[in-house]
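**Q** Have a look at this prediction, sequence included:
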Amino acid sequence: MNSLSIGFSTCPNDTFIFYALMNNKMKCKINFAETLEDVETLNKMAFDSELDVTKLSFQAFGHLLDDYLLLRSGSALGRGCGPLLVSNKKYEPEELINKKIAIPGKYTTAAMLLKLYNNTVSADRQDYNNLIEMSFEKIIPAIKDGIVDAGVIIHESRFTYEKEGLKKIVDLGNWWEKTTGLSIPLGGIFAKRGLGEETIKKIDTCIRNSVEYAFSHREELMGYIKKYAQELSDDVINQHIDLYVNQFSIDLGEEGIEAVRYLLKKGYKKGIFESYREDFVIY
């Protein structure tokens, strides 16, 4: 088999997961040619079917159900790990109507959770004209500079926003957990359906083995992770990994699959997605 293209983000949780696979630390019968980009770039690449295997936000996946299949390994799900809506002043949710709110990409799960959270974030529920897309690392500076009134932060920003003098308006992940009782499905690893079940299962096994290697050789990974990380502090990097890489990253299990299923169905019922299909994950 020729090399398959694979895309994952530069964030510590993804470089942690893929270190062993990308650095020949384990046996895998498939060769990969990697692309590292921020998750929203990967989301958009998937709409053009550019990558055989890729990290995606679950909101993006909701639009691509006929093209990609969710793997059981490599996902970012959990509790206490959701995006935060922050500002430099303490807004009440109802005060956000038509305020400029930065989001880390149109297709991110963070943006979807904001839309599901509160109808007051926009006067026009179809257009969401007050939501401003930008790269996640630019959101905190944009709030501080007054370019936007508030922003939804993800990744390392969760651990640094208070040092920047910003205030939390709402923890969207905590809201999701309290509302649904489920873990927060943020992002996963997906393979093109056209690769076929046999190949997809081999890919899934390789990624699971890579995650297990990472847990057993954590110190070995730090140089690779720091090569791509936005925040180089060991403490922040370790907090990031501890928050987003867990048992769900090894195998979603039924609990993880149910959380994804609920999000996809909710998005379909709310008109965010045009369709839903039950066979969204490899078994």
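**A** Sure thing, it's come through.
**Q** Only C-alpha atoms from now on, for both contacts and neighbour counts.
**A** OK.
**Q** Wait, a helix at P185?
**A** No - assignment of P185 by DSSP: H, G, I helix; E, B strand; the rest coil gives strand, placing it outside any helix.
**Q** In space, what's closest to Y228 - neighbours in sequence excluded?
**A** Nearest residue to Y228, sequence neighbours excluded (CA to CA, 6 or more residues apart in numbering): T10, at 5.2 Å.
**Q** you'd agree that neighbour is up against A229?
**A** Yes - T10 is in contact with A229 according to CA atoms under 8 Å; the separation is 6.2 Å.
**Q** for comparison:
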Amino acid sequence: MNIAFSPCPNDTFVFHALVHGLIPGAPSLDVTYADIDITNHLAASGNGPDVLKISYAALPWVLEEYALLPCGGALGHGCGPLVLSAGEQYDAASLTGKRIAVPSERSTAYLLFRLWASQNVPGGIGETIVMPFDEIMPAVENGAIDAGLVIHEARFTYSSYGLHLVADLGSWWEQDTGLPIPLGAIVARRSLDLEAITGWIRGSLKYAWAHPEESTEYVMSHAQEMSPDVTQAHINLYVNEYTENLGADGYGAISALLNRAAAEGLVPQIDPALLK
């Protein structure tokens, strides 16, 4: 079975047991490790992997071919993307007309940013530039761009780049909706045995929780020079109850995000029946 997910600690932690043949009955995997911008485009290409991690913001373009699985993804509280700046002004108005780096045009982070900016940045931003998320903070630090939209472990490390918080989009979303932040989804081709795949992924997650020490070497080998403390904080934040089961709040958050974005013309309208 072909699968694609990011090398980030939350994904490698969740999929360690499945990748290493520790889940009874699961097939061997051909794994592609890729940035979320790459997996979003793979899913929409028509010839993507059997199973992959994508942004929830990319779902409207792939739901007819791929089904959303109820486990393995990233939602939560206090884990949203951040808008960072190195300038002297650290408020929303300071972004008017500026050049902003984003991790993917179809990322949840960028979709949240667009929804937030439409309400909070007078006159709108200037140019958006897509770049790998691990290159954004250095680019803000050296002045190549005015501000950056960052995800993942950046919330733990941005101060080391001398950057300042302009907005926590997760906090904005939670205060506005009362719902968790939907970030990354696990999807599988509808032609496959979705119940079986769900069981394998959920089994892999439960194995990781029961035997966290077994995944350490694998997780750290893909952690892009993160310290062990930052790696563990990343896992603690992004692997949670919604990773095991989206539940009513998880599905509610996904629907709220995509319906609001569709109403503003940012994504195609989805068929609610395709979400479950």
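**A** Now that the structure is in, tell me what you want to look at. None of the values given here were measured: they were computed from a predicted structure.
**Q** and the gap between the spatially most central residue of structure 1 and I103 of structure 1?
**A** Taking CA atoms, centre = their mean as the criterion, G187 is the residue nearest the geometric centre of structure 1, at 3.4 Å. For G187 of structure 1, the distance to I103 of structure 1 (CA to CA, to the nearest Å) stands at 16 Å.
**Q** Likewise for S275 of structure 1?
**A** Relative to I103 of structure 1, S275 of structure 1 is positioned 24 Å away (criterion: CA to CA).
**Q** Neighbour count: the two, which is higher?
**A** Counted by other CA atoms under 10 Å, S275 of structure 1 and I103 do not tie: I103 has more neighbours, with 25 against 16.
**Q** In the stretch 1-150 of structure 1, mark out all the strands, start to finish.
**A** Listed in chain order, the strands found in the stretch 1-150 of structure 1 under DSSP state E, counting those that start in this stretch are 4-8, 32-36, 53-57, 68-70, 76-78, 84-87, 101-103, 131-133, 150-153.
**Q** Just name whatever secondary elements the last one is in contact with.
**A** In other words, strand 150-153 of structure 1. On a contact count with 3 or more CA pairs under 8 Å, 6 or more residues apart in numbering; DSSP states H and E, strand 150-153 of structure 1 meets strand 84-87, strand 101-103, helix 109-117, helix 139-144.
**Q** The same query, at a cut-off of 10 Å, please.
**A** The criterion is 3 or more CA pairs under 10 Å, 6 or more residues apart in numbering; DSSP states H and E, and the helices and strands that strand 150-153 of structure 1 contacts are strand 84-87, strand 101-103, helix 109-117, strand 131-133, helix 139-144, strand 167-171.
**Q** Which residue of structure 2 is paired with the residue nearest to the centre of structure 1 in the alignment?
**A** Using TM-score structural alignment, the equivalent of G187 of structure 1 in structure 2 is G184.
**Q** Equivalent analysis for G74 of structure 1, please.
**A** Using TM-score structural alignment, the partner of G74 of structure 1 in structure 2 is G72.
**Q** thinking again about what came up before, with distance to L21 of structure 1 as added columns, please give the strands of the stretch 1-150 of structure 1 in JSON lines.
**A** Below are the strands of the stretch 1-150 of structure 1 laid out as JSON lines (distance: least, CA to CA, whole Å):
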{"stretch": "strand 4-8", "distance to L21 of structure 1": "11"}
{"stretch": "strand 32-36", "distance to L21 of structure 1": "9"}
{"stretch": "strand 53-57", "distance to L21 of structure 1": "13"}
{"stretch": "strand 68-70", "distance to L21 of structure 1": "18"}
{"stretch": "strand 76-78", "distance to L21 of structure 1": "18"}
{"stretch": "strand 84-87", "distance to L21 of structure 1": "31"}
{"stretch": "strand 101-103", "distance to L21 of structure 1": "31"}
{"stretch": "strand 131-133", "distance to L21 of structure 1": "32"}
{"stretch": "strand 150-153", "distance to L21 of structure 1": "29"}
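**Q** what's the spacing between the residue lying closest to L95 of structure 2 once chain neighbours are set aside and L84 of structure 2?
**A** Among residues not flanking L95 of structure 2 along the chain, I125 sits closest, at 5.8 Å (CA to CA, 6+ apart). I125 of structure 2 is 14 Å from L84 of structure 2, where distance means CA to CA.
**Q** the more surrounded of these two?
**A** Applying other CA under 10 Å to I125 of structure 2 and L84 shows that L84 carries more neighbours, namely 30 against 19.
**Q** so how far is P132 of structure 2 from the more buried one?
**A** Distance, L84 of structure 2 to P132 of structure 2, using CA to CA: 15 Å.
**Q** What of D35 of structure 2?
**A** The spacing between D35 of structure 2 and P132 of structure 2, counted by CA to CA, is 7 Å.
**Q** for P70 of structure 2, same thing?
**A** Summarising the geometry, the distance separating P70 of structure 2 from P132 of structure 2, computed by CA to CA, is 27 Å.
**Q** which one is the aligned residue in structure 1 for L194 of structure 2 nearest to, not counting chain neighbours?
**A** When structure 1 is aligned by TM-score structural alignment, the residue opposite L194 of structure 2 is I200. Beyond its immediate neighbours in the sequence, the residue positioned closest to I200 of structure 1 (CA to CA, 6+ apart) is A191, lying 6.6 Å away.
**Q** in the longest helix belonging to structure 1, what counts as buried?
**A** Identified as the longest helix of structure 1 according to DSSP state H is helix 197-216. Using 16 or more other CA atoms under 10 Å as the burial criterion, the residues of helix 197-216 of structure 1 that qualify are 200-201, 203-214.
**Q** do the same with stretch 71-90 of structure 1
**A** Neighbour-count burial for stretch 71-90 of structure 1 flags 71-88 (criterion: 16+ other CA under 10 Å).
**Q** Stretch 5-17 of structure 2 too?
**A** Those would be 5-17, for stretch 5-17 of structure 2 by 16+ other CA under 10 Å.
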